[in-house]
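Novice: generate coordinates for the sequence data below:
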Amino acid sequence: MRNYEMSPFWRSSVGFDRLFDLADGTMNDIDSYPPYDIARTGENRYQITLALAGFSPEEITITAEQSMLTVQGREGNKGDLDYLYQGISLRPFRRVFNLADYVQVKDATFENGMLKIALVRELPEAMKPRRIAIETAGNDNQQIERKQTA
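Specialist: This next block holds a predicted model:
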């Protein structure tokens, strides 16, 4: 696997340190359990789907912070079975997703061993583009001149 050197970017940028930390952490993430998909379901809508076979909703914890989504699973009761072969992994896990600004978790559903988390990006009104009306300064000056001559 390649290891990228970030020092040239550090020398010529200010305020992007979090971005470089995210990129570096993503490149070094080797744990692929549990498997997951990230899909765009609309212009500002996303869905994360995690394959959690063998887990129940009570064994899963979802925590949403300001710019992070954490999904944790704890090992449940395996029962009194004497496995000859166990291919379904029920090991504890912790999967962290970094969220962009203004991305919020809307809901989560668990069905047939698949955990689906719906996300939406909601920009505040102050951040949305808005049209600014242009006033002409020439008309105001003409009115002032007319008042002075009268």
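Novice: C-alpha only now, for contacts and for neighbours.
Specialist: OK.
Novice: now the helices for this structure?
Specialist: 7-11, 17-27, 137-149 (DSSP state H).
Novice: highest mean neighbour count out of the ones you listed?
Specialist: helix 17-27 (a mean of 12; mean count of other Cα atoms under 10 Å).
Novice: which secondary structure elements does that helix contact?
Specialist: Helices and strands touching helix 17-27, by 3 or more Cα pairs under 8 Å, 6 or more residues apart in numbering; DSSP states H and E: there are none.
Novice: give me the contact list for that helix.
Specialist: If you take Cα atoms under 8 Å, 6 or more residues apart in numbering as the criterion, helix 17-27 is touched by 3, 6, 10, 98.
Novice: what residues are up against T109?
Specialist: 115-117.
Novice: dump the residues you listed to JSON lines, plus neighbour count.
Specialist: Listed next are the contacts of T109 as JSON lines, based on neighbours: other Cα atoms under 10 Å:
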{"residue": "L115", "neighbour count": "21"}
{"residue": "K116", "neighbour count": "19"}
{"residue": "I117", "neighbour count": "20"}
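Novice: in JSON lines, list the helices of the chain along with distance to R131.
Specialist: What follows is those, written out as JSON lines (distance: least, Cα to Cα, whole Å):
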{"stretch": "helix 7-11", "distance to R131": "35"}
{"stretch": "helix 17-27", "distance to R131": "31"}
{"stretch": "helix 137-149", "distance to R131": "19"}
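Novice: any idea which of these gets closest to S89?
Specialist: Closest of the helices of the chain to S89 is helix 17-27, at 23.5 Å (criterion: Cα to Cα).
Novice: looking at the helices of the chain, spot the one closest to A126.
Specialist: Closest approach to A126 among the helices of the chain (Cα to Cα): helix 17-27, 23.8 Å.
Novice: now do the contacts for the residue positioned nearest the centre of the chain.
Specialist: The chain has L99 as the residue nearest its centroid, 2.3 Å off, counting by Cα atoms, centre = their mean. By Cα under 8 Å, 6+ apart, the contact list for L99 reads 67-69.
Novice: compare with the first, here's sequence two:
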Amino acid sequence: MSTIDLTPLYRTMVGFDRMANLIDSASRLDGAQGYPPYNIERVADDAFAIEIAVAGFGEEDLEIETNENLLTIAGKKVQDEDAEERQFLHRGIAERGFLRRFQLADHVIVTGASLKNGLLRVDLVRELPEAKKPRKIEIGSTTTKKSKPKLIQGEKVSAA
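Specialist: Now for the predicted structure:
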């Protein structure tokens, strides 16, 4: 794969260096990212789910961690006591450890995880802070000396 020079982005855009770094790191991924297979699903407008095929792994073998905007899912299979006694003619079920990382957008948080039928499901939701949510601004008249100001809240108190 050819490399992409992102220098023009750094010269012409201010504050987008984080995005350029993400693009740069995504372009460097090697082919070893194929195990285990996974799906990313949009469940609702602001809800998502990541499903990872983790056949042979139990809850005690999996670790899910979030740090800032990075979700890390690791699997480490503990060797069975009788593993050395077993003799396989064909071993097609990969029980090797894995480390899978997902870059999360701002304000996306993990709300839960479940393991069922060999699929690990991690539920995510985007929760915008109140300050980032769109607000409707009412159009009103400006206050002049001739007009009285509008009463916004409460009742007018008379001077006694």
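Novice: of all the helices of structure 1, which lies closest to I88 of structure 1?
Specialist: helix 17-27 (26.0 Å).
Novice: mean distance of that closest one to its aligned residues in structure 2, please.
Specialist: Helix 17-27 of structure 1 differs from its equivalent in structure 2 by a mean of 1.4 Å after superposition (mean Cα distance after the TM-score superposition for structure 1).
Novice: can you pull out the strands in structure 2?
Specialist: With DSSP state E as the criterion, structure 2 has strands at 38-44, 47-53, 62-67, 70-75, 98-103, 108-116, 119-126.
Novice: okay, the ones you listed in CSV with distance to S147 of structure 2 next?
Specialist: Formatted as CSV, the strands of structure 2 follow (distance: least, Cα to Cα, whole Å):
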stretch, distance to S147 of structure 2
strand 38-44, 48
strand 47-53, 48
strand 62-67, 55
strand 70-75, 55
strand 98-103, 55
strand 108-116, 47
strand 119-126, 45
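Novice: out of the ones you listed, which gets nearest to K132 of structure 2?
Specialist: K132 of structure 2 lies closest, by Cα to Cα, to one member of those: strand 119-126, at 11.9 Å.
Novice: matching residues in structure 1 for the closest one?
Specialist: Aligning strand 119-126 of structure 2 against structure 1 (TM-score structural alignment) gives residues 114-121.
Novice: which residues touch the matching stretch?
Specialist: Residues outside stretch 114-121 of structure 1 that contact it (Cα under 8 Å, 6+ apart) are 44-53, 101-110.
Novice: try it again with 10 Å
Specialist: Outside stretch 114-121 of structure 1, the residues that touch it by Cα atoms under 10 Å, 6 or more residues apart in numbering are 36-53, 55-57, 60, 62, 69, 71, 99-110.
Novice: list the superposition-based mean deviation of that stretch with respect to structure 2.
Specialist: Averaged out, stretch 114-121 of structure 1 is 0.4 Å away (mean Cα distance after the TM-score superposition for structure 1).
Novice: what residue of structure 1 takes the place of F48 of structure 2?
Specialist: With TM-score structural alignment as the criterion, F48 of structure 2 matches Y46.
Novice: its match touches R40, doesn't it?
Specialist: Yes. If you go by Cα atoms under 10 Å, Y46 of structure 1 and R40 touch, sitting 4.4 Å apart.
Novice: looking at the two, which is more packed in?
Specialist: Y46 (19 against 13; other Cα atoms under 10 Å).
Novice: quick one: contacts for that one?
Specialist: Taking Cα under 10 Å, 6+ apart, we find Y46 of structure 1 in contact with 38-40, 103-106, 117-121.
Novice: one more: L71 of structure 2?
Specialist: Counting by Cα under 10 Å, 6+ apart, L71 of structure 2 has contacts 64-65, 100-104, 109-110, 122.
Novice: ok, now S56 of structure 1?
Specialist: Contact analysis of S56 of structure 1 by Cα under 10 Å, 6+ apart lists 73-74, 76, 110-113, 115.
Novice: which among the residues you listed gets closest to A137 of structure 1?
Specialist: L115 (59.4 Å).
Novice: can you tell me the closest non-neighbouring residue to the closest one?
Specialist: L50 (5.1 Å; Cα to Cα, 6 or more residues apart in numbering).
Novice: which residues does that neighbour contact?
Specialist: By Cα under 10 Å, 6+ apart, the neighbours of L50 of structure 1 are 33-38, 71, 95, 110, 113-117.
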